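Visitor: model the following, please.
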Amino acid sequence: MAAPLPAASGDDPCFAELIARRPHLSRHALDGLVMEEVPLARIAEAAGTPTWVYSAGALRRRLGLLRRALAEANLAATVHFAVKANPNLAVLRVLADAGAGADVVSEGELRAARAAGIPPSAIVFSGVGKTEREIRLALAEDILQINAESAEEVEEISALAAALGRTARVALRVNPDVDARTHAKITTGRSENKFGVAISDAAALYARMAALPGIEPVGIAVHIGSQITAGMAPYRAAYARVAALVRELRAAGLPVARVDCGGGLGIPYRDEPAPLPEALAGAIRGALGDLGLPVMLEPGRWIAGPAGVLLASVVREKRGATHRFVVVDAGMNDLVRPAMYEAWHGILPVAPEALVAPLSPAGVVGPVCESGDTFARARALPALRPGALVAFLDAGAYGAAMSSTYNARPLAAEVLVDGARFAVVRDRQGYDALLAGQRLPPWLGREPGS
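Guide: Got it, this is the predicted structure:
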């Protein structure tokens, strides 16, 4: 029998609690931390570090839980994964094979969704800044729906579609002026946010859409923010306003085929309470159920966040005047959420002996030349020698997708685990690739590397 895991100090969950809450992770007495059936140490040996590692089983499971909750609420619903959370083609293919469509916000995401095998009939294009080129691509692909976010965008879609002899299926995204009570940088449904049309202006603009050439109005869309953990009240308020709008449109004889309910359902990174998909399904059913319309959801983080970890190696431990620092080879250029949002991520040692060793407080920092390159402060961790592996939990959403090459640090590799199998699904960026595309102008002489 494996030795019991030590308790964490302070209010942080202990290693045992962190592992128990993530069914795709387990602890083996010989292999240490394991994802599905693959020891993370084996992945580090094969792919190096830092490396993003995703559980296909967790992706399928979480998508299935959400779809089941919607079905049990008697909702005719489709799920369109928010590609911005994780655009890796292997992740998208796993979800597509499990029945998900895609919610995209750029040409690159649309192309990624198509490359992963997601059909145009399951793709929604959202976003406040779609360019003419992007609208043309959406029309050429004949995607399921474009979510228009302004009167100006509606006019542009109409003109482009009419010129191309096509009809765009357009939903109008409304801003319900509802505070989702989430981080200020990821709220999207308040009147001061850039997203959507003021709900007071929506009926008139929807009528205008119905009169324009090249547009088929198909419904109303709403999305109030990301990482919503404050309960269902914000959702209920937003959906109630959408329901009232739908009734107003119907009373005016305007067609409404569906409601796009957005996403934003939060996850517990630490040990905070987070609403379950059954609660979201109930909120949708309560506000929109009597309309008799199919609904769409666009989750990203809830599906992919817990399914991934960022695997890193310890460079060294550094003893400061008053603090112990664990320096790892992953930086804020890899996982920016702690620096950007003051976000908390669980950090687990990978080696079996480290999981049961005595703990002491440590700051966990990366190599980037910024004081903000700090993943944790006073985190209870064992002594970690150079080369020891650690896993940053819940890194499957807005991890690799938001990474950069700051400090000229190449992008990390990405690996997919599926049962006892694993494969590199994105190669680690090499230094030649990092410099590719750069050149000196003729007046500065030699090209780089020549």
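
Visitor: rest of the way, CA atoms for contacts and neighbours
Guide: OK.

Visitor: what segments of the stretch 151-300 of the chain are helices?
Guide: 151-164, 199-211, 233-251, 277-288 (DSSP state H, counting those that start in this stretch).

Visitor: ignore what I typed, I meant the stretch 1-150 of the chain.
Guide: Using DSSP H, counting those that start in this stretch, helices in the stretch 1-150 of the chain cover 15-20, 40-47, 56-72, 89-97, 107-115, 132-141.

Visitor: quick one: distance of the longest one to the chain centre.
Guide: Read that as helix 56-72. The chain centre lies 16 Å from the centre of helix 56-72; the measure is C-alpha atoms, centre = their mean, to the nearest Å.

Visitor: same question, stretch 252-266
Guide: 21 Å.

Visitor: which residues touch Phe125?
Guide: 103-106, 110, 138, 145-147 (C-alpha atoms under 8 Å, 6 or more residues apart in numbering).

Visitor: got these as JSON lines, with distance to Phe392 and neighbour count columns?
Guide: As requested, those are exported to JSON lines (distance: C-alpha to C-alpha, whole Å; neighbours: other C-alpha atoms under 10 Å):
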{"residue": "Asp103", "distance to Phe392": "26", "neighbour count": "30"}
{"residue": "Val104", "distance to Phe392": "27", "neighbour count": "25"}
{"residue": "Val105", "distance to Phe392": "27", "neighbour count": "20"}
{"residue": "Ser106", "distance to Phe392": "28", "neighbour count": "20"}
{"residue": "Leu110", "distance to Phe392": "29", "neighbour count": "26"}
{"residue": "Ala138", "distance to Phe392": "36", "neighbour count": "22"}
{"residue": "Gln145", "distance to Phe392": "36", "neighbour count": "24"}
{"residue": "Ile146", "distance to Phe392": "36", "neighbour count": "29"}
{"residue": "Asn147", "distance to Phe392": "35", "neighbour count": "28"}
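
Visitor: so which residue is dead centre in this structure?
Guide: Nearest residue to the geometric centre of the chain (C-alpha atoms, centre = their mean): Ala85, 2.3 Å.

Visitor: my guess is that one contacts Arg301, does it?
Guide: Yes - Ala85 lies in contact with Arg301 (C-alpha atoms under 8 Å); the separation is 6.1 Å.

Visitor: between these two, which contacts overlap?
Guide: Common neighbours of Ala85 and Arg301 (C-alpha under 8 Å, 6+ apart) are 396-398.

Visitor: now, which of these sits nearest Gly127?
Guide: Tyr398 (16.8 Å; C-alpha to C-alpha).

Visitor: isn't the closest one right next to Ala85, touching?
Guide: Yes - between Tyr398 and Ala85 there is a contact at 4.9 Å, judged by C-alpha under 8 Å.

Visitor: can you work out which residues contact both of these two?
Guide: By C-alpha under 8 Å, 6+ apart, the residues touching both Tyr398 and Ala85 are Arg301.

Visitor: please give me the structure for this one as well, since I'd like to look at both together:
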Amino acid sequence: MTFRPASHYINDSLHIDADILVSALPYFDYIDGVLHIDGVSSLELAKQYGTPSYVYSQRAILDNYQAYSRAFASLDHQICYAVKTNSNLAVLKSLAQIGAGFDIVSKGELARVLQVTDGKKVVYSGVGKTADDIEYALNADICCFNVEAVSELDTISQVATRLNKTARISLRINPDVDAKTHPYISTGLKSNKFGISHQAAVQAYLHAKQLPYLQIVGIDCHIGSQLIDIQGFSDALDKLIELIDELKSHGIHLEHIDLGGGLGVRYIDENPASVDDFAKLLLPRLRKLGLKLYLEPGRSLLANAGVLLSRVDVLKPTEFKNFAIIDASMSELIRPALYEAVMAIIPTDTRNAREIHTWDIVGSVCESSDFLGKDRACGLQVGDILAITGAGAYGFSMACNYNSRPRPCEVMVDDGSHRLIRKRESLADLWRDEII
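Guide: Purely as a prediction, here's the structure:
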């Protein structure tokens, strides 16, 4: 077998940086050389539940939520978890039980939330709400619609009038602020499809004021995701404050301000701002406003609370590249293929010294874009179990059945105990709803 030798790579995470990376993850530790997730051996989890498997720490999720609650405790506030991040019912129920609200972007997400709580803490975002979606949300008595277009105001008013129900609305403003993130997850520029432009906002509010069965309660923005530089939040807040003051001159007085989510996390070597730093930046101006604050975090609650466990199935060294083919793929974790995201991939067992080589860690899907990590210096053998960190967010929620691959199971770990929270799909599940 011909191997490409290892050299130094900035994103080397599988051998040299494993201990450093794990030290930044709450409730993830190496005990006697084996990766443990909140007191449970990852090797035992892989043995019992198989691979690939998503594994989440419940305590890490709840701690991340509480960090927001503590940081903004001096304000009347509601933290609304962004359901698109990870919509498993066990995750939603855990958050609902400690007071979380929910930010949704579809009727399906609302239906999920209604399985664990009522609609009163739900804010409904999203650019393409239909009349059917709006009726479903009004009947669920949601807290607020985050409206993204003037035509949406008309549709909400028409449905609300027909149902004889008042719709509480907030307008999502596009502040044209550069979030300095990947263009696919930037949402606050004027070139993005989201929100109503800052220039058109006042006229949109005046239009809403004239429509029947609408109650104007708030103003909203969301500028992007995985934001390492939090200055964009500050710039967006300043623009919203300008609008709030102008709206008062038109007799429109708001009850809340919603600054969305998007706070970044560490995947490899990022240095994101803490929730406390985020709060310190915004709190002085928010206190002066005197409005209730809504926030919609997702990634920062779930990403580093979860891993994707995967087994090495094939080692394929070549003259040009060494390929380690694992049983996870872009079907289970599409972020590297879609966003060129660099995810940490660490060993679950460090007890045996291995010769280090440089590998591209890939899946078996028939696409050249099917990779989980490139140029990783590590020692590997067939059968090794690897942990892809950061997979709690946008892992299962973006998973698919491409190449007719059954989706993995999901497991929740909590202080030494563990339980299945979603069964692994079977082959029969792949065609269960098809009609021959």
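
Visitor: residues of stretch 266-273 of structure 2 that come out buried?
Guide: Residues of stretch 266-273 of structure 2 classed as buried: 266-268, 272-273 (neighbour count, 16 or more other C-alpha atoms under 10 Å).

Visitor: what of stretch 317-337 of structure 2?
Guide: Neighbour-count burial for stretch 317-337 of structure 2 flags 317, 321-337 (criterion: 16+ other C-alpha under 10 Å).

Visitor: where in structure 1 does that stretch fall?
Guide: Using TM-score structural alignment, the residues of structure 1 aligned to stretch 317-337 of structure 2 are 319-339.

Visitor: and that stretch, end to end?
Guide: From its first residue to its last, stretch 319-339 of structure 1 covers 22 Å (C-alpha to C-alpha, to the nearest Å).

Visitor: Ala90 of structure 1: which of the shared contacts of Ala85 and Arg301 of structure 1 is nearest?
Guide: Gly396 (12.5 Å).

Visitor: does that closest one really touch Ala304, like I thought?
Guide: Yes - look at Gly396 of structure 1 against Ala304 with C-alpha under 8 Å: they come within range, at 5.0 Å.

Visitor: got any residues that touch both of the two?
Guide: The contact lists of Gly396 of structure 1 and Ala304 share 85-86, where a contact means C-alpha under 8 Å, 6+ apart.

Visitor: could you find the closest non-adjacent residue to Asp12 of structure 1?
Guide: Distances taken as C-alpha to C-alpha, 6 or more residues apart in numbering put Arg270 closest to Asp12 of structure 1, at 7.2 Å, once the chain neighbours are dropped.

Visitor: gap between the one you found and Ala113 of structure 1?
Guide: The spacing between Arg270 of structure 1 and Ala113 of structure 1, counted by C-alpha to C-alpha, is 31 Å.

Visitor: hmm, back to that, between the shared contacts of Ala85 and Arg301 of structure 1, which is nearest Ala383 of structure 1?
Guide: Among these, Gly396 lies closest to Ala383 of structure 1 (C-alpha to C-alpha), at 26.7 Å.

Visitor: which of the three states applies to that closest one?
Guide: Following DSSP: H, G, I helix; E, B strand; the rest coil, we place Gly396 of structure 1 in the coil state.

Visitor: buried sites along the longest strand anywhere in structure 2?
Guide: Ordering each strand of structure 2 by length in residues (DSSP state E) puts strand 306-317 first. Within strand 306-317 of structure 2, the residues that count as buried by 16+ other C-alpha under 10 Å are 306-315, 317.

Visitor: coming back round to it: quick one: which of the shared contacts of Ala85 and Arg301 of structure 1 is nearest Cys14 of structure 1?
Guide: Out of these, the member with the shortest distance to Cys14 of structure 1 (by C-alpha to C-alpha) is Gly396, at 20.9 Å.

Visitor: Arg266 of structure 2 versus the aligned partner of that closest one in structure 2, what's the distance?
Guide: Superposed on structure 2 with TM-score structural alignment, Gly396 of structure 1 falls opposite Gly392. As judged by C-alpha to C-alpha, Gly392 of structure 2 and Arg266 of structure 2 stand 13 Å apart.

Visitor: joint contacts of those two?
Guide: What both Gly392 of structure 2 and Arg266 touch, as defined by C-alpha under 8 Å, 6+ apart, is the set Asn304.

Visitor: so how much does the longest strand of structure 2 differ from structure 1 once superposed?
Guide: Once fitted to structure 1, strand 306-317 of structure 2 is off its aligned match by 0.8 Å on average (mean C-alpha distance after the TM-score superposition for structure 1).

Visitor: after that strand, next one along is what?
Guide: strand 322-326 (DSSP states H and E).

Visitor: average offset between that next one and structure 1?
Guide: Using mean C-alpha distance after the TM-score superposition for structure 1, the mean distance for strand 322-326 of structure 2 is 1.0 Å.

Visitor: ok, now which ones touch Val218 of structure 1?
Guide: 169-171, 255-258.

Visitor: what residue of structure 2 takes the place of it?
Guide: By TM-score structural alignment, Val218 of structure 1 lines up with Val217.

Visitor: from Pro284 of structure 2, how far out is its match?
Guide: For Val217 of structure 2 relative to Pro284 of structure 2 (C-alpha to C-alpha), the value is 22 Å.

Visitor: same check on Glu340 of structure 2?
Guide: Separation of Glu340 of structure 2 from Pro284 of structure 2 (C-alpha to C-alpha): 37 Å.

Visitor: show me which of these two is the more surrounded one.
Guide: The neighbour count for Glu340 of structure 2 versus Pro284, taken as other C-alpha atoms under 10 Å, is higher for Glu340 (14 against 10).

Visitor: so which of the helices of the stretch 151-300 of structure 1 gets nearest Glu192 of structure 1?
Guide: Going by C-alpha to C-alpha, the one of those nearest Glu192 of structure 1 is helix 199-211, 12.9 Å.

Visitor: and for the nearest residue to Lys185 of structure 1 once chain neighbours are set aside, the neighbour number?
Guide: Take Lys185 of structure 1 and drop its neighbours on the chain: the residue closest to it by C-alpha to C-alpha, 6+ apart is Tyr341, 7.9 Å away. In terms of burial, Tyr341 of structure 1 registers 12 neighbours under the definition other C-alpha under 10 Å.
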